[in-house]
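1. okay, here's the prediction I keep looking at, along with the sequence it came from:
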Amino acid sequence: MIEKILPPWVASAEAFDDPPGVTLFPEEEVVIARAVDKRRREFTTARHCARLALDRIGLAPVPILPGERGAPGWPEGVVGAITHCAGYRAAAVSREALSVGIDAEPHEALPDGIIDSITLPEERDAMARLDSGVHWDRLLFSAKESVYKAWFPLARRWLGFEEARLAFSPSGTFTARFLVPGPVVSGRELTGFTGRWLVADGLVVTAIALPRATR
């Protein structure tokens, strides 16, 4: 599913359950040693997906350890992202991108009281005018998660929900405009991202892949 919204120069792998027999590297076992079963299963299957995706770009299995702010640590020359939610885990990697962000969420309304804390007034106004067949609040939350995952490796600093303004097209694309100074990429300040979204199989998935300037 996730591959439908990623460009061909980004490799991905996904799972809709937790396959038996998946093992972790010893370094990863240390990270997850005290985790509850749910967290262990998410972590293990997500790493399994990450290694499948790395294999698709010709790289051998390696430990994928959480780094700064929990961001996955990829092999040198690789960028990528991991996501997991109930019934879904996925990873996306690339040697031809500057940054990648993906996120998956259940396609259902956000819990009460969340929407105002993650959206701007103009975003709420825009969502009210969109097709009611999509849970736009959950989609917006997912897209902002993808924005942050693509932002952080470039900026190395936090980006709050209120610091990017998102707009969606029913055709399956979205734009994110930064409301704070963006990171400098290839000598120019980055002012935003474009991404894609998809609703299928009870899930909403979002993705951003920022190409290198030479593409």
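-> Noted; the coordinates are in hand. Numbers count the residues shown, from 1 in each chain.

2. every contact and neighbour count from this point should use C-alpha atoms.
-> OK.

3. just the helices in the chain please.
-> Taking DSSP state H, the helices of the chain run over residues 26-32, 37-55, 115-118, 121-128, 136-155.

4. what's in contact with the shortest one?
-> Counting contacts by C-alpha atoms under 8 Å, 6 or more residues apart in numbering, the residues outside helix 115-118 that touch it are 137, 141, 161-162.

5. show me what counts as buried in that helix.
-> Neighbour-count burial for helix 115-118, counted by 16 or more other C-alpha atoms under 10 Å, picks out 115, 118.

6. so for Arg95, which of the helices of the chain sits nearest?
-> Closest of the helices of the chain to Arg95 is helix 37-55, at 9.8 Å (criterion: C-alpha to C-alpha).

7. name the helices or strands packed onto the closest one?
-> Helices and strands touching helix 37-55, by 3 or more C-alpha pairs under 8 Å, 6 or more residues apart in numbering; DSSP states H and E, are strand 11-15, strand 79-85, strand 88-94.

8. next, the distance between the ends of stretch 81-91.
-> End-to-end distance for stretch 81-91: 6 Å, by C-alpha to C-alpha, to the nearest Å.

9. please name the residues that touch Asp17.
-> Taking C-alpha under 8 Å, 6+ apart, one finds 87-89 in contact with Asp17.

10. one more structure, for comparison:
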Amino acid sequence: MVTKSLDCLISENRMYWPEEVVYATCDPQVTHAPLFPIEEAAITDAVEKRRREFTAGRSAAHAVQEKLGFPPTAIPMGEDRAPIWPARMVGSLSHTADACIAVGALSHHVRAVGIDVESLAPLESKLRSYIANHRELACMDSPPGLAALQIFSMKEAAYKAQYLLSQTFCDFDTLEVVPEGLRFRHSVPPFARGTILPIRQWVGFGLCLSLCLLKRPA
């Protein structure tokens, strides 16, 4: 079961998991509690695969709310298709075909968070140039196909985190891989050119998991 593999990956790296962030996982292949009406409305015309993934993601998000001390409430989908999180928390969702993960944190500790999970499979060579350049691939200690997948996952997590603050969609070349994380190649307000987004990434159990956490200043 992929969800179990995801839980094992996080558990094995628990010492590196940020204490401000809680998480929950769900299996899209099993039945979950009914959604809130406004959540259900977002997938009225969706195909079964999309319905399962959306429902599992929202179920995981409701579990995250409870872990943060809030009663589960609806998490609608905005016009930009991004989840609308309740006041006093920030969160992020990601899924493969067989596992969903939600993460959340209290907004007075964390400005934004982004999560991404991918099945650990090399990207085809024709896709790599869209994700990263040769210099970025060389920063990774993996063969090119897996390096491209890892960079894809890093950028997905970072884009989700920055979007919570910028409300701006970015291309894959907006951020570049550097030893410290991902660096903005140009200004995307409120982020200045050269701003570094820190990334944590774990690989194992057939998965690649990336987390971008933007804390509030102490």
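-> That came through, no problem. Not measured: the values here are computed from a predicted model.

11. okay, the helices and strands packed on helix 37-55 of structure 1, which one's buried deepest?
-> strand 88-94 (a mean of 26; mean count of other C-alpha atoms under 10 Å).

12. in structure 2, what residues pair with that strand?
-> Under TM-score structural alignment, strand 88-94 of structure 1 corresponds to residues 99-105 of structure 2.

13. still on that earlier bit, mind putting the helices of structure 1 into TSV with distance to Trp9 of structure 1?
-> As requested, the helices of structure 1 are exported to TSV (distance: least, C-alpha to C-alpha, whole Å):
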stretch	distance to Trp9 of structure 1
helix 26-32	28
helix 37-55	12
helix 115-118	31
helix 121-128	31
helix 136-155	16
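
14. for those, which one ends up most surrounded?
-> It is helix 136-155: most buried of the helices of structure 1 by mean count of other C-alpha under 10 Å, with a mean of 23.

15. buried residues in stretch 61-73 of structure 1?
-> Buried, per 16+ other C-alpha under 10 Å, within stretch 61-73 of structure 1: 61, 63-65, 71-73.

16. contacts for it, please.
-> Contacts of stretch 61-73 of structure 1 (C-alpha under 8 Å, 6+ apart): 24-25, 27-28, 31, 47, 50-51, 54-55, 74-75, 80-82, 149.

17. now do the end-to-end distance for it.
-> With C-alpha to C-alpha as the measure, stretch 61-73 of structure 1 spans 13 Å from end to end.

18. repeat for stretch 30-48 of structure 2
-> Rule used - C-alpha to C-alpha; the end-to-end distance of stretch 30-48 of structure 2 is 12 Å.

19. gap between stretch 118-137 of structure 2 and the chain center?
-> Its chain's average C-alpha position is 18 Å from that of stretch 118-137 of structure 2, according to C-alpha atoms, centre = their mean, to the nearest Å.

20. so how far is Ala97 of structure 2 from the residue nearest to the spatial centre of structure 2?
-> Centroid check for structure 2 by C-alpha atoms, centre = their mean gives Ile115 as the closest residue, at 1.9 Å. Note on Ile115 of structure 2: its distance to Ala97 of structure 2, by C-alpha to C-alpha, is 16 Å.

21. again, but for Cys8 of structure 2
-> From Cys8 of structure 2 to Ala97 of structure 2 the distance is 18 Å (C-alpha to C-alpha).

22. just His62 of structure 2 next, same as before
-> 20 Å.

23. cool, Thr3 of structure 2 as well?
-> Applying C-alpha to C-alpha to Thr3 of structure 2 and Ala97 of structure 2 gives a distance of 10 Å.

24. check Ile196 of structure 2 too.
-> From Ile196 of structure 2 to Ala97 of structure 2 the distance is 31 Å (C-alpha to C-alpha).

25. okay, these two: which has more neighbours?
-> Just comparing Ile196 of structure 2 and Ala97: by other C-alpha atoms under 10 Å the higher neighbour count belongs to Ile196, 18 against 15.

26. contacts only, for that one.
-> 180-184.

27. overlap between the residues you listed and structure 1?
-> Checked against structure 1 using both residues aligned by TM-score structural alignment, their matches' C-alpha atoms under 8 Å, the contacts of Ile196 of structure 2 keep these contacts: 181-184.

28. quick one: which of the residues you listed sit in strands?
-> 181-184 (DSSP state E).

29. out of these, who's nearest Leu164 of structure 2?
-> After measuring these against Leu164 of structure 2 - C-alpha to C-alpha - the closest member comes out as Phe184, at 15.7 Å.

30. what separation do you get for that closest one and Ala121 of structure 2?
-> Taking C-alpha to C-alpha, one finds Phe184 of structure 2 at 27 Å from Ala121 of structure 2.

31. which one's more surrounded, these two?
-> For Phe184 of structure 2 and Ala121, the more surrounded residue by other C-alpha under 10 Å is Phe184, and the numbers stand at 18 against 14.

32. so that one sits right up against Phe172, yeah?
-> No: using C-alpha atoms under 8 Å, Phe184 of structure 2 is not in contact with Phe172, being 10.6 Å away.
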